[in-house]
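S.K.: Predicted model and sequence below, questions to follow.
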Amino acid sequence: MRKHLTIILASAAAVAALTTAAPVQATGTAGGGRSMVGTLTLGQNQSLGGTNWSFTESNGNLSSTGSEDRASSLQVTGTSAWVVYQHDANGGRAYCVLPGQSIPDLHHRWWQFGDTISSVQRLIGPNCFNFPMFLSNTL
């Protein structure tokens, strides 16, 4: 019984460590701060051209990073899916992006989501659950 309880407590501690909020990382290049859990990179221009901002944690207000309403492309690396939102505090239209997925042109007529991302949320795990998804190939 104690052995099972120890295993359960260790598992709970590992999950807590993965979900603990940490300061958002926003960098000027896509190469900085990659995370195995998941990194969302927003690109100022199509196909991640121009300035890039990388995030390893959720951020409910991108205005402090300089990336609010400026993304024209995105890419997700690592093992977590991400949700991008039209408004601050995870409001408005939302799309989920799967691990390994890239959207080279958020302005495309299918999405019409370029220059509108104001908050981002890292999901626990690789699934989008009930969030609408971008249907796109990788870059």
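M.R.: Happy to help now that I have it.
S.K.: only C-alpha atoms for contact and neighbour calcs from this point on.
M.R.: Fine.
S.K.: Report the distance from the helix or strand encompassing A12 to the chain centre.
M.R.: When secondary structure is defined by DSSP states H and E, A12 falls within helix 2-19. Offset of helix 2-19 from its chain centre (C-alpha atoms, centre = their mean, to the nearest Å): 26 Å.
S.K.: which residues sit against the helix or strand following it?
M.R.: Scanning forward in sequence from helix 2-19, with DSSP H and E defining helices and strands, the next element found is strand 39-43. When contacts are defined by C-alpha atoms under 8 Å, 6 or more residues apart in numbering, strand 39-43 is touched by residues 30, 48-57, 67, 71-78, 80, 82.
S.K.: how about 6 Å then?
M.R.: Strand 39-43 has contacts (C-alpha atoms under 6 Å, 6 or more residues apart in numbering) with 49, 52-56, 71-77.
S.K.: Next, Y85: secondary structure please.
M.R.: Following DSSP: H, G, I helix; E, B strand; the rest coil, Y85 is assigned to strand.
S.K.: neighbours of it, just the number please.
M.R.: Neighbouring residues of Y85 were enumerated by other C-alpha atoms under 10 Å; the total is 23.
S.K.: where's G100 relative to D69, distance?
M.R.: 23 Å (C-alpha to C-alpha, to the nearest Å).
S.K.: let's bring in a second one:
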Amino acid sequence: MAGLYLYDDSWFEGERRVYTYTNESIGFSDRASALENNDWSAWVVYDDRNFQDRRYCIRGWETVNVLGAPQWKFNDKISSVKRLNSRSCAGYPTFY
């Protein structure tokens, strides 16, 4: 299924939550330790419930195995997600 996959353990282990075609505050708040974008569109993940504060963009078909890596320090931080209407991260900071 196309969408953004959030996992509660690094390396895509543990419970998984899928988000598709919506912009929403997430019920998986502050639990994600890995990300997988199985969508052609880019997604933005935020550490605030209201699409505020620190954020990163993940392009289509990218993965982030360990959100707690020193360069991001984003483990257990994601509280809202937004699907962009393009493949581009359009000025948002990216993981890679």
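M.R.: Sure thing, it's come through. The structure displayed is predicted, hence computed values, not measured ones.
S.K.: care to give me the TM-score?
M.R.: The TM-score (TM-score structural alignment, normalised by the length of structure 2) is 0.95; 96 aligned residues with a C-alpha RMSD of 0.9 Å.
S.K.: before we move on, back to that, now the two most distant members of the contacts of strand 39-43 of structure 1.
M.R.: Within those, two members stand farthest from each other by C-alpha to C-alpha: G49 and T56, at 19.8 Å.
S.K.: Give me the aligned partner of N37 of structure 2 over in structure 1.
M.R.: In structure 1, the residue matched to N37 of structure 2 (TM-score structural alignment) is V76.
S.K.: Where does that match sit: helix, strand or coil?
M.R.: Classification of V76 of structure 1 by three-state DSSP places it in strand.
S.K.: Spatially, what comes nearest to it if we skip its sequence neighbours?
M.R.: L40 (4.7 Å; C-alpha to C-alpha, 6 or more residues apart in numbering).
S.K.: G49 and T56 of structure 1: who's more crowded?
M.R.: A side-by-side neighbour count of G49 of structure 1 and T56, using other C-alpha under 10 Å, places T56 first with 26 against 15.
S.K.: if I line the two up, what does the more buried one land on in structure 2?
M.R.: With TM-score structural alignment as the criterion, the equivalent of T56 of structure 1 in structure 2 is T20.
S.K.: neighbours around the closest residue to that match other than its chain neighbours, how many?
M.R.: In space, not counting the residues next to it along the chain, T20 of structure 2 is nearest to G3; the distance is 4.5 Å by C-alpha to C-alpha, 6+ apart. By the criterion of other C-alpha under 10 Å, G3 of structure 2 has 22 neighbours.
S.K.: go on, M1 of structure 2?
M.R.: By the other C-alpha under 10 Å criterion, the neighbourhood of M1 of structure 2 contains 9 residues.
S.K.: returning to that earlier point: enumerate every residue touching the match of N37 of structure 2.
M.R.: Contacts of V76 of structure 1 (C-alpha under 6 Å, 6+ apart): T39, L40, P99, G100, Q101.
S.K.: go with 8 Å
M.R.: When contacts are counted by C-alpha under 8 Å, 6+ apart, V76 of structure 1 touches G38, T39, L40, T41, W82, V97, L98, P99, G100, Q101, S102.
S.K.: Checking those against structure 2: which ones persist?
M.R.: Contacts from the contacts of V76 of structure 1 that recur in structure 2, judged by both residues aligned by TM-score structural alignment, their matches' C-alpha atoms under 8 Å, are T39, L40, T41, W82, V97, L98, P99, G100, Q101, S102.
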